[in-house]
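S.K.: What would the 3D arrangement of this be:
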Amino acid sequence: MSRSDQVRDNYFKPLETAESIKNKAYYLTVALSFYPSYSELIPESYRLYVSYLSIVMVVFYWAIGFISRIYLSPRANDARAKEFISTAFGVELIHHRTDGYYNNDEPEGYKKMALMILENSFFTKEILKKMAIPERIKFGVYFVLWLILFRISSFDILSTATTLFFSEEVVSNLFRIEWQRMKTEKIFDELINSVRLSDSQSITVPAIDSLVAYETSKSLSGILLSSKIFNENNARLSNEWDRIRESLS
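M.R.: Alright, predicted model coming up:
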């Protein structure tokens, strides 16, 4: 079965591009942030340019993050929410649609929405599990380096390293991934039990409650799911989801 996702193509890909640029800018900013401690290693004629570049990168890093968080991310999530409601209730809130996803056979309504939330939360928690692995490794490596610098480096270098280590890209990023993973796992477990025990009428409240909890967790964590991990694991997860869906029929 062919699949297409116009919402991802039109809204999430620009966000992914911005996040990729932001991550690269972060590492360049990290390298430049240590410049004052090693400025004597750079020819004097270039020192002023390096200082200017450091300032430009700090401003650029902030700007791309601001644009992503204030414009690109809300725009993409709003489009996804409209497409979700359109599919669940058979309405047309957005002309960009997905094809080949949300393939449960329930008629439009809250039971269909509940199964769609289950599918979303299942894929989200599994992708977050995979995303957490390299982030844990990165956290461990950075923490060890920070401990080494704590023992052997000057205060200026340690201060810079501490600022970078406890930044949004390292400690905060890992904690947000782990928090959203745990929240999504809880949403999935609670909703699947409700679907098993409820009929089409009594599922309304659990479905709405789960939708609010799921969207709130996404908004608070601010984590963009990895499309690379999704594509690598899509076939396996789709088969697993099909078995879950069939068990609920």
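S.K.: rest of the way, CA atoms for contacts and neighbours
M.R.: Noted.
S.K.: All the strands of this protein, residue numbers only.
M.R.: Using DSSP state E, the strands of the chain run over residues 4-5, 98-99.
S.K.: What segments of this structure are helices?
M.R.: Along the chain, the stretches classed as helices by DSSP state H are 6-7, 13-33, 44-67, 73-89, 110-152, 155-165, 173-197, 204-221, 227-247.
S.K.: I'd like the ones you listed as CSV, with distance to Arg97 and mean neighbour count appended.
M.R.: As requested, the helices of the chain are exported to CSV (distance: least, C-alpha to C-alpha, whole Å; neighbours: other C-alpha atoms under 10 Å):
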stretch, distance to Arg97, mean neighbour count
helix 6-7, 5, 18
helix 13-33, 15, 17
helix 44-67, 25, 14
helix 73-89, 6, 18
helix 110-152, 15, 18
helix 155-165, 40, 16
helix 173-197, 24, 18
helix 204-221, 19, 17
helix 227-247, 18, 13
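S.K.: Turn those helices into a markdown table, including distance to Asp99.
M.R.: Formatted as a markdown table, these follow (distance: least, C-alpha to C-alpha, whole Å):
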| stretch | distance to Asp99 |
| --- | --- |
| helix 6-7 | 9 |
| helix 13-33 | 17 |
| helix 44-67 | 29 |
| helix 73-89 | 10 |
| helix 110-152 | 14 |
| helix 155-165 | 42 |
| helix 173-197 | 23 |
| helix 204-221 | 21 |
| helix 227-247 | 14 |
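S.K.: who wins for proximity to Met57 among the strands of the chain?
M.R.: Closest to Met57 of the strands of the chain, according to C-alpha to C-alpha: strand 4-5, at 33.9 Å.
S.K.: about what we covered before: buried deepest among the strands of the chain, which one?
M.R.: Burial of the strands of the chain is given as mean neighbour count (mean count of other C-alpha atoms under 10 Å); strand 98-99 ranks first at a mean of 14.
S.K.: For that one, which helices and strands make contact with it?
M.R.: With contacts taken as 3 or more C-alpha pairs under 8 Å, 6 or more residues apart in numbering; DSSP states H and E, strand 98-99 sits against strand 4-5.
S.K.: Show residues contacting the strand it packs on.
M.R.: Residues outside strand 4-5 that contact it (C-alpha atoms under 8 Å, 6 or more residues apart in numbering): Arg97, Thr98, Asp99, Gly100.
S.K.: Another sequence for comparison is provided below:
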Amino acid sequence: MTTQAAKIDPIRDRFFTPLEIAELWSARLFFATIVFSLCVAYFDEPSQKSLISTLQWIQVVAVLALFTLDIFIRLHLAPRAHDARAQDFLAKAYGAPLISQQTSGYYNHAQTDPILGLAAQLFENSLFTKEIVGKMLRRETVLIAIYMVIWAAVFSNRDVQLSWIALCAQVLFGEQILARWLRMWWLRQRCEEVYKQMRTLYVNSPAPEKFAVTALDAYTKYESSKAMASITLSSKIFDKINPAVSAEWELHRKDFGI
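M.R.: From the prediction side, this is the model:
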């Protein structure tokens, strides 16, 4: 049995941990705006005008804070983190450090040629990413199902006010719920495609030029998919599935002489 090297990831601590914290606060602010909307709808009486006005102002502040935080995430934290990850990936493949802090024990292969190293790393990365996103998707699917049942129950009840139906729709079809699930599902499909493409590449073992251009095409698809989906992979799920997926990767290495 091959002994797996200890995995050290300073990039996650430096770049992805702040991103995860910001995304957590973004989710909290999103649900806070929903709560304030519910409170405004619930206390919608002339005698509670002062309370409603206060809640509305708090809601405005929460919405502005959510907008600012989401822009900060999309335009700074997320690109910075993904750039660092891509730089580490290329540094390992080409042996030319692009970033001062690099991972250790994450790319397991014996390739010395840059293209062969890139292909091996992409094969391994796509395997891990599709498994991690798959686990995340299962959990999110359960939540989506619960939200769908609640929304359908509210929508089908004629005694419920239209404002409450609108709020339930806002929760379900907001960026944090259904849109996130769809982006996660799409990323899982794309990573599965890249994984199959890389496995087929090693099975067919084409000429060096065809091997190189196919590997580079798959790498472009992999990176662009992660950027468009904007899904931060769960470190907890990675730690949980790491032994099993690493063992699967070792079988791939043995089968294809990587």
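S.K.: and Ile229 of the first structure, what pairs with it in the second structure?
M.R.: Using TM-score structural alignment, the partner of Ile229 of the first structure in the second structure is Ile237.
S.K.: Surely Ala41 of the second structure and Trp164 touch.
M.R.: Yes: look at Ala41 of the second structure against Trp164 with C-alpha atoms under 8 Å: they come within range, at 7.5 Å.
S.K.: In contact with the residue most central in space within the second structure, which residues?
M.R.: Centroid-nearest residue in the second structure: Ile231, 1.9 Å away (criterion: C-alpha atoms, centre = their mean). Neighbouring residues of Ile231 of the second structure by C-alpha under 8 Å, 6+ apart: Arg183, Met184.
S.K.: ok, it to His76 of the second structure distance?
M.R.: The gap separating Ile231 of the second structure from His76 of the second structure is 15 Å, by C-alpha to C-alpha, to the nearest Å.
S.K.: Kindly report the same for Ser246 of the second structure.
M.R.: Taken as C-alpha to C-alpha, the spacing of Ser246 of the second structure relative to His76 of the second structure amounts to 32 Å.
S.K.: Same check on Leu122 of the second structure?
M.R.: For Leu122 of the second structure, the distance to His76 of the second structure (C-alpha to C-alpha) stands at 25 Å.
S.K.: ditto for Ala32 of the second structure
M.R.: Ala32 of the second structure sits 24 Å away from His76 of the second structure, going by C-alpha to C-alpha.
S.K.: Repeat that for Leu38 of the second structure.
M.R.: Taking C-alpha to C-alpha, one finds Leu38 of the second structure at 32 Å from His76 of the second structure.
S.K.: which one of those two has more residues nearby?
M.R.: Each of Leu38 of the second structure and His76 has its neighbours counted (other C-alpha atoms under 10 Å); Leu38 has more, 16 against 12.
S.K.: Now for the more buried one: which residues touch it?
M.R.: Residues near Leu38 of the second structure by C-alpha under 8 Å, 6+ apart: Trp164, Leu167.
S.K.: what do we get in the first structure for it?
M.R.: When the first structure is aligned by TM-score structural alignment, Leu38 of the second structure is paired with Phe34.
S.K.: next one: Ser156 of the second structure
M.R.: By TM-score structural alignment, Ser156 of the second structure lines up with Arg151.
S.K.: I'd assumed Phe230 was in contact with Ile127 of the first structure.
M.R.: Yes: look at Ile127 of the first structure against Phe230 with C-alpha under 8 Å: they come within range, at 6.4 Å.
S.K.: In contact with the alignment partner in the first structure of Arg180 of the second structure, which residues?
M.R.: Residue pairing (TM-score structural alignment): Arg180 of the second structure is matched to Asn173 of the first structure. Residues near Asn173 of the first structure by C-alpha under 8 Å, 6+ apart: Glu135, Ile223.
S.K.: Next one: Asn173 of the first structure from Gly109 of the first structure, what distance?
M.R.: For Asn173 of the first structure, the distance to Gly109 of the first structure equals 36 Å [C-alpha to C-alpha].
S.K.: One more: Arg3 of the first structure?
M.R.: Noted for Arg3 of the first structure: a distance of 23 Å to Gly109 of the first structure, by C-alpha to C-alpha.
S.K.: ok, the two, which is more surrounded?
M.R.: Remark: of Arg3 of the first structure and Gly109, Gly109 carries more neighbours, 16 against 9, as counted by other C-alpha under 10 Å.
S.K.: For His96 of the first structure, see how far away that one is.
M.R.: 20 Å.
S.K.: How about the residue in the second structure that sits furthest from its center?
M.R.: Ser47 (46.0 Å).
S.K.: Could you report the distance from it to Ser104 of the second structure?
M.R.: 64 Å.
S.K.: just Val149 of the second structure next, same as before
M.R.: Separation of Val149 of the second structure from Ser104 of the second structure (C-alpha to C-alpha): 45 Å.
S.K.: how close does the equivalent of Ile11 of the second structure over in the first structure get to Asn120 of the first structure?
M.R.: In the first structure, Ile11 of the second structure lines up with Val7, judged by TM-score structural alignment. Distance from Val7 of the first structure to Asn120 of the first structure, counting by C-alpha to C-alpha: 15 Å.
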